[in-house]
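Just need the structure, nothing else, for what follows:
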Amino acid sequence: MDHGLPDDHTVRAALALAVRAPSVHNTQPWRWRIADRSVHLYLDPTRALPSTDPDQRDLVLSCGAALHHLRVAFAALGWSAVVHRLPNPAQPNHLASIEPVRHRPIPYEIELSAAITRRRTDRRPFSAWPVPPGYLGLVTERAATLGATVRQAVDGSRDCLVEAMRAAAERHAGDPGYRLEPAEWSGRHDGVQWSDEAHESDCAELLVLSTSADHRLSRLCAGEALSAVLLTATNIGLATCLLTEPLEIPALRDRVRIGVLDDYGYPQAVIRIGWAPTSAETLPATPRRAVEDVLDPFDATEAAAC
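Now for the predicted structure:
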């Protein structure tokens, strides 16, 4: 970049943190382009999972998380991000244009940026220590600022959610097409090992992140809110795990919408949140593609249409 905007080292440092974002089944479905005054985020359709995610909801959600990671990274490096979401109707995979503006970072932004490299998807059972209501309130507030609602599943709504997770696991176990896709990803150097993530018997809190609409923009914003929840939780010492399996089957997603959200809003993600056991070992970082592997040349003609 030039004209007083971040130098290439700063931009690449921010992108290196952005690609640490969580993605469903670790698909990492993002592509980035760097222009003189902006950074552009694109969805990579070649990373799609047709059986698992036929409408690409999970892919857009994952890209939203990467977008928020980039904003957090830029803020800690001294650059606020002006974001234009879905800037080009003719290019639906062009998800965001990000314009950095000089900014003095505050401690909270630096702390969230530091949490990016510490965050892990923790599928292990959590301890019985309760999560303070204030902590749950904080992650709820952070999600709300990005246009999403977080609902804690308790009592009957928790039973509904756990049953939906169990039903999804059983249905997918008998679906060869669904089972093949995660198996293909787990065999790649950048894939994720497929495992049962429900752990309904442990002491985790279950949070459902939802939006008032269910179009591409709302799913992108849901991903940003998801990132805010996960990084906030990491920053205050909580362990987290993103779950989407019960939301990948339309009938079960409707069941969660009715049974947990009282037939209001659209569930976009389920988050297990709690305390890892004090004796638990530190989890290794999940492999990610290098920044160079997700960068494309900038297309000025395409940008002119935005």
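
switch to C-alpha atoms for all contacts and neighbour counts from now on
Fine.

A16 and D8, how far apart?
12 Å (Cα to Cα, to the nearest Å).

In terms of packing, which of those two has more residues around it?
When neighbours are counted by other Cα atoms under 10 Å, A16 and D8 differ, and A16 comes out ahead with 19 against 13.

Would you check that that one makes contact with V291?
Yes: between A16 and V291 there is a contact at 6.0 Å, judged by Cα atoms under 8 Å.

What are the boundaries of the strands in the protein?
Using DSSP state E, the strands of the chain run over 30-34, 39-43, 79-85, 94-102, 149-153, 205-211, 239-243, 266-274, 295-296.

Who are the packing partners of the last one?
By that I understand strand 295-296. strand 30-34 (3 or more Cα pairs under 8 Å, 6 or more residues apart in numbering; DSSP states H and E).

and D296, how many neighbours?
13.

Please disregard the earlier target; I meant N26.
The tally of other residues near N26 (other Cα under 10 Å) stands at 21.

The one 5 residues further on now?
Around R31 there are 21 other residues, counting by other Cα under 10 Å.

Next, the structure of the following sequence, for comparison with the previous one:
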Amino acid sequence: MLTRRALITATPLLVAGCSAGESPYDRAARDLWRLPDLGGGVPMLALVHAATLAANGHNTQPWRFRIQPRVIEILPDFSRRTPVVDPDDHHLFVSLGCALETLLRAGLGYGWAGEPELLPSGGVRIAFSSAPARPDALFQAIPHRASTRTEYDGRPVSAATLRGLEAAVGPEVALRWVLDPDDRAHLTDMIVDGNSAQLADPAFMRELTDWIRFDSREALAQRDGLFTAASGNLTAPRWLGERLLPMVMTEQGEAERIARWMKSSAGAAIFTGPSETPAGWIAVGRAFTRFALKATAAGLKLAFLNQPVEDIWMRRRMAAWMGAPARRPDLVVRFGYGPELPRSLRRPTQAVLVP
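Down below sits the predicted model:
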């Protein structure tokens, strides 16, 4: 067993980015998080690249892409599902919606308008036609959007910015603001309770650990999962990280961290889709992506705190609190002004293409 002395001794070895200059991980992230200037043509590979930058659960990247002349299909990749935290593939299809909306926004920026069509398989087929290029603020925000899992600075967001975010969501998906101190305290309690239930579930912890990338070498080799440095945490080789995790990810410690995160945020938003179906979940992913890109363009940071919507009993409690017991709240997102953190990676475009 690792003792406190051993932990203290190991800590200097855990700090990321100690060497001078740009690390291989930093270089990979810099090369990834950009939109290429193509100078003409039908940018199918560029659109797929943009779509892979979309938000997705546990950074599992549960999607495949098929390219045809002026057509792209986005297909669910069930081999990358997370059956413990996402037993009905809700997050998987929300992630698919995030990729779809990012792809459509990238298309408009490059001068190609996409018309999406849901497929019986659960995927989406997008047919493109030429259109005037619209490299607007949402297009420009694609390579800057991130899930920033750290404390923010507590500054409020203006009413005009909130109105713009609400307009970006659109009418199909319901948006519930959580700005009032009492509501924020109540939501914080539900997030903490949901998180505590997950930490007490050995299957959840095994699945989470499988998707954690404990150091930059592992993150660079896999190019998926939850890189610890991207959450502002220390890094370590997997053999050590797995042993340290139960010491640092405790129920009390996580409750205190969630409380700090929520207190430092300007507020939170809860997204509720039109139906409890893959089509409804894709709609949630699309609406959230517009919200996230609009927020990013306004200089805001965002992060998910989805614990209370991932447990059925906690989800019912949240729905009742929201006054809509028959509806399913889909996403909980906090937002505010905060720092930049290291970016997560994505698999290469060629790795997500299918014939």
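
After superposing, what score do the chains get?
Put the two chains on top of each other and the TM-score (TM-score structural alignment, normalised by the length of structure 1) is 0.86; 279 aligned residues with a Cα RMSD of 1.8 Å.

so which of the strands of structure 1 gets nearest Y108 of structure 1?
strand 79-85 (13.5 Å; Cα to Cα).

ok, and for the closest one, which residues are buried?
79-81, 83, 85 (16 or more other Cα atoms under 10 Å).

Specify the angle between that strand and strand 94-102 in degrees.
Counting by axes from the mean of the first three to the mean of the last three Cα atoms, to 10 degrees, strand 79-85 of structure 1 lies at 150 degrees to strand 94-102.

Just list what strand 79-85 of structure 1 packs against, helices and strands only.
helix 57-76, strand 94-102.

now the first one: which residue numbers in structure 2?
Here helix 57-76 of structure 1 aligns to structure 2 at residues 90-109, judged by TM-score structural alignment.

Serialize the strands of structure 1 to a markdown table and add fields for distance to A222 of structure 1.
Formatted as a markdown table, the strands of structure 1 follow (distance: least, Cα to Cα, whole Å):
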| stretch | distance to A222 of structure 1 |
| --- | --- |
| strand 30-34 | 16 |
| strand 39-43 | 15 |
| strand 79-85 | 13 |
| strand 94-102 | 13 |
| strand 149-153 | 9 |
| strand 205-211 | 7 |
| strand 239-243 | 13 |
| strand 266-274 | 7 |
| strand 295-296 | 24 |
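
now, of those, which is deepest in the fold?
Comparing the strands of structure 1 by mean neighbour count (mean count of other Cα atoms under 10 Å), strand 266-274 ranks first with a mean of 25.

That one vs strand 239-243, what angle?
Taking the same axes, to 10 degrees, one finds strand 266-274 of structure 1 and strand 239-243 inclined to each other by 150 degrees.

corresponding residues in structure 2 for strand 266-274 of structure 1?
Under TM-score structural alignment, the match for strand 266-274 of structure 1 is residues 328-336.

Off-centre distance for the matching stretch?
11 Å (Cα atoms, centre = their mean, to the nearest Å).

contacting residues around that stretch?
152-157, 262, 264-273, 276, 281, 284, 300-306, 309, 315-316, 318-319 (Cα atoms under 8 Å, 6 or more residues apart in numbering).

sorry, back to before: and Q56 of structure 1, which of the strands of structure 1 is closest to it?
Proximity to Q56 of structure 1, assessed across these by Cα to Cα, is greatest for strand 39-43 (9.6 Å).

now the helices for the stretch 51-200 of structure 1?
57-76, 107-118, 133-144, 155-173, 176-186 (DSSP state H, counting those that start in this stretch).

Out of the ones you listed, which is the most enclosed?
The most buried one of the helices of the stretch 51-200 of structure 1 (mean count of other Cα under 10 Å) is helix 57-76, showing a mean of 28.

for that one, packing partners?
If you count contacts as 3+ Cα pairs under 8 Å, 6+ apart, helix 57-76 of structure 1 packs onto helix 8-18, strand 39-43, strand 79-85, helix 107-118, helix 216-235.

can you redo these as JSON lines with distance to E181 of structure 1?
Listed next are those as JSON lines, based on distance: least, Cα to Cα, whole Å:
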{"stretch": "helix 8-18", "distance to E181 of structure 1": "25"}
{"stretch": "strand 39-43", "distance to E181 of structure 1": "19"}
{"stretch": "strand 79-85", "distance to E181 of structure 1": "29"}
{"stretch": "helix 107-118", "distance to E181 of structure 1": "27"}
{"stretch": "helix 216-235", "distance to E181 of structure 1": "22"}
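
That'll do, ta.
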